[in-house]
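Asks: My questions are about this predicted structure, shown below with the sequence.
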Amino acid sequence: MSASNGTIRIGLVGIGKIARDQHLPVIGASPDYTLTAVASREGRYEGVPNYRTLAEMLAGQGDLDAVALCQPPQVRFSAALAAIEAGRHVFLEKPPGATLAEVGILIEAARARGVSLFASWHSRYAPGVEPARHWLSGRRIRSVAIAWMEDVRHWHPNQAWIWQAGGMGVFDPGINALSIATHILPPFFLTGATLSVPENRQAPIAADLHFTDADGTAIEAVFDWRQTGPQTWDIRVDTEDGLLVLSKGGSVLTIDGSEQPLPPEAEYRGLYDRFAALVRSGTSDVDLNPLIHVADAFLRGERRTVEAFTD
């Protein structure tokens, strides 16, 4: 489905920080979309019909082509399934779900209904990621070190859901690093992990992860939500041909200390361009590899209780 002017009529569900910071500005500036409605139990957005729930929005907006779901992952499955069954294309914020099995059901439902399903990984669209992938292709990798450390109080103030079961804790940002790593590196797997969980929370505040690949490459990752001051989002890849470093979340790329020229940051514009292409081609894009690594960390990692966390 598409509007008569050729744009995709989209509804947005969940009017929180990420929706206001990224989704709404990009949708508003894109020639591919017309924002038709929003649904949120608390937030409102002027200029379009507002609904409290997705069900109300689907009932009230029969011309919707697609929905973008920005709620916490614990409640996203039922919304996604309802939208798919109503014949709407679905854009999933990361992570695509709270469990792997539920996303598998969504994949099959979208296939059966003939609609597009997109599991978005915004960090893959950082300007340095694709050049890094191209440079690493075919090169022998010696080791990889990932450091993803930030201040949870700055990025997730008073967001209780991230500390609950299914909220993933520090893996909420850490999965961004894993989305880049799974895109630029050969397949790898977890060999061990330590998850640091505050005594008053269900999800970890830090994680030390150890991976390897078929060649025995050492791949180490440190995620930590307790960092103040400058934030760290770095991936260092040592190869036989030199050292590649992606820093600032993939927005800066250096090779042997030489910074490479890159286009401006446009992660969410890249996501919405990709979703438009999927909708118009009638295809889906659901890569579960980043979420698989998170699930493996919870499955195989040792839990270590640390001091309580308060906002």
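Replies: Sure, I can see it. Numbering: from 1, shown residues only.

Asks: contacts, neighbours, all on C-alpha from now
Replies: Fine.

Asks: and residue 240, how many neighbours does it have?
Replies: 10 (other CA atoms under 10 Å).

Asks: need the contact list for it.
Replies: 139, 140, 141, 142 (CA atoms under 8 Å, 6 or more residues apart in numbering).

Asks: Pull out the buried members of the residues you listed.
Replies: Neighbour-count burial (16 or more other CA atoms under 10 Å) applied to the contacts of residue 240 gives 141, 142.

Asks: So which of the contacts of residue 240 belong to strands?
Replies: Secondary structure defined by DSSP state E assigns 141, 142 of these to strands.

Asks: Second structure follows, compare the two:
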Amino acid sequence: MTPICLVGIGKIAVDQHVPAIDGSADWTLAATVSRAGSVDGVPAYSDFDQMLAERPDIPVISLCLPPVPRYEYAAKAIAAGRHVMLEKPPGATLAEVQALETMAQTAGVSLFATWHSRMARGVAAAKSFLADKTVTAGKITWKEDVRRWHPGQDWVFDPGGMGVFDPGINALSILTEVLPAPVHLQSATLSFPENRQTPIAADLRFSGGISGAFDWRQEGPQTWDITLQAGDDLVELQEGGNRCMINGQEATLSELDEYPALYARMAGLIKNSSSDVDLSPMIHVADAMTLGQRNIVAAFAF
């Protein structure tokens, strides 16, 4: 098994990355780097440079810390000859991720800009069904409770935190994966709490008759749905893409859950000496920030 170091031991690392690594035949968690978190039985570092210097036996780094500091860590890892996985979104800006891609190519290492929702178990079936069709309309409804999923994490509302697009980019990653032809953003309305720097809700309209409603204020049941119409055919992705209905019938699901599938993909990229850095979901978010009409709404506090 290949040793891997997990950087940023927060909620997403504990809930998803650690179990995925532990359950994989490809990987062994050999070290962690975090200011506060750790994993029982795994050597823990608080200094990334120290870990790189002391552990040349670890060839792969998985970065789970927030997007703003991620570029610096990724650049150091690549310079040290390590393969790198980037939690979504892969960075704070498009340009910095493009720079990392160039660095990785020069260094001869693999770089994987992961989009975990693309690995949701119903996504492959939707993509396969739509491959030879023309999508004529579609709707994204992505509404959840930020207090439940990011409790007390003020960074999500700071510049670079992306606000409601932190979860919303998951929907956009699915959309860009399953559509047989690309779309582009035409207009957006963004709702900013009066005390915050990033939006808490957004309404987007794309070419091709596709719209999206995103909200971080939904209590109770959470909604992560995408519907796509292709002529007389209807594809419904529910539960964040983990359920797929095609013309009212349940589709066959992929075998692996999202994060195990990501780590299997990373193992394949390294084996084939290749990278996967698709920025199309992030481009839609950047376009929303460029085109979006800004509305001020009530202050938000955790």
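Replies: Okay, I see it. Remember, it's a predicted structure, so these values are computed and weren't measured experimentally.

Asks: TM between them?
Replies: The TM-score (TM-score structural alignment, normalised by the length of structure 2) is 0.98; 301 aligned residues with a CA RMSD of 1.0 Å.

Asks: which of the contacts of residue 240 of structure 1 show up in structure 2 as well?
Replies: Retained in structure 2 by both residues aligned by TM-score structural alignment, their matches' CA atoms under 8 Å are the following of the contacts of residue 240 of structure 1: 140, 141, 142.

Asks: Give the aligned equivalent of the last one in structure 2.
Replies: Residue mapping for residue 142 of structure 1 onto structure 2 gives residue 136, with TM-score structural alignment as the criterion.

Asks: burial of the closest residue to residue 234 of structure 2 other than its chain neighbours, as a residue count?
Replies: Nearest residue to residue 234 of structure 2, sequence neighbours excluded (CA to CA, 6 or more residues apart in numbering): residue 247, at 5.1 Å. Using other CA under 10 Å, residue 247 of structure 2 has 13 neighbouring residues.

Asks: Might one say that residue 247 of structure 2 is in contact with residue 237?
Replies: No - using CA atoms under 8 Å, residue 247 of structure 2 is not in contact with residue 237; the gap is 11.4 Å.

Asks: where exactly do the helices run in structure 2?
Replies: 11-12, 18-22, 48-54, 67-79, 94-107, 123-130, 146-149, 165-178, 258-271, 280-291 (DSSP state H).

Asks: any chance of the ones you listed in TSV, plus mean neighbour count and distance to residue 226 of structure 2?
Replies: Formatted as TSV, those follow (neighbours: other CA atoms under 10 Å; distance: least, CA to CA, whole Å):
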stretch	mean neighbour count	distance to residue 226 of structure 2
helix 11-12	14	23
helix 18-22	17	26
helix 48-54	14	39
helix 67-79	19	26
helix 94-107	17	25
helix 123-130	20	11
helix 146-149	15	20
helix 165-178	23	8
helix 258-271	19	17
helix 280-291	18	15
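
Asks: do you know how far the aligned partner of residue 70 of structure 1 in structure 2 is from residue 259 of structure 2?
Replies: Here residue 70 of structure 1 is matched to residue 64 in structure 2, going by TM-score structural alignment. Computed as CA to CA, to the nearest Å, the residue 64 of structure 2 to residue 259 of structure 2 distance reads 12 Å.

Asks: and residue 258 of structure 2, what does it touch?
Replies: Contacts of residue 258 of structure 2 by CA under 8 Å, 6+ apart are 116, 117, 118, 119, 120, 121.

Asks: residues in structure 2 matched by stretch 80-91 of structure 1, start to end?
Replies: Using TM-score structural alignment, stretch 80-91 of structure 1 lines up with residues 74-85 of structure 2.

Asks: Next, the distance between the ends of the matching stretch.
Replies: 9 Å.

Asks: and what of stretch 24-39 of structure 2?
Replies: 17 Å.

Asks: got the buried residues for that stretch?
Replies: For stretch 24-39 of structure 2, using 16+ other CA under 10 Å, the buried residues are 26, 27, 28, 29, 30, 31, 32, 33, 34, 37, 38, 39.

Asks: Tell me which residue of structure 1 lines up with the last one.
Replies: Using TM-score structural alignment as the criterion, residue 39 of structure 2 maps onto residue 45 of structure 1.

Asks: Identify all contacting residues around the match of stretch 80-91 of structure 1.
Replies: Contacts for stretch 74-85 of structure 2 (CA under 8 Å, 6+ apart): 52, 58-63, 100, 103-104, 107-114, 266, 270.

Asks: quick one: contacts for the residue most central in space within structure 2?
Replies: When CA atoms, centre = their mean is applied to structure 2, the residue found nearest the centroid is residue 88 (3.0 Å). With contact set as CA under 8 Å, 6+ apart, residue 88 of structure 2 has these partners: 67, 113, 114, 115, 116.

Asks: from what I can see the fourth one touches residue 168, true?
Replies: No - in this structure residue 115 of structure 2 lies outside contact range of residue 168 using CA under 8 Å: 11.7 Å.

Asks: shared neighbours of the two, anything?
Replies: By CA under 8 Å, 6+ apart, no residue touches both residue 115 of structure 2 and residue 168.

Asks: separation between residue 115 of structure 2 and residue 37 of structure 2?
Replies: Residue 115 of structure 2 is 24 Å from residue 37 of structure 2, by CA to CA.

Asks: Same check on residue 8 of structure 2?
Replies: To residue 37 of structure 2, residue 8 of structure 2 is 7 Å away according to CA to CA.

Asks: same check, this time on residue 234 of structure 2
Replies: Counting by CA to CA - residue 234 of structure 2 and residue 37 of structure 2 are separated by 44 Å.

Asks: I appreciate the help and will end here.
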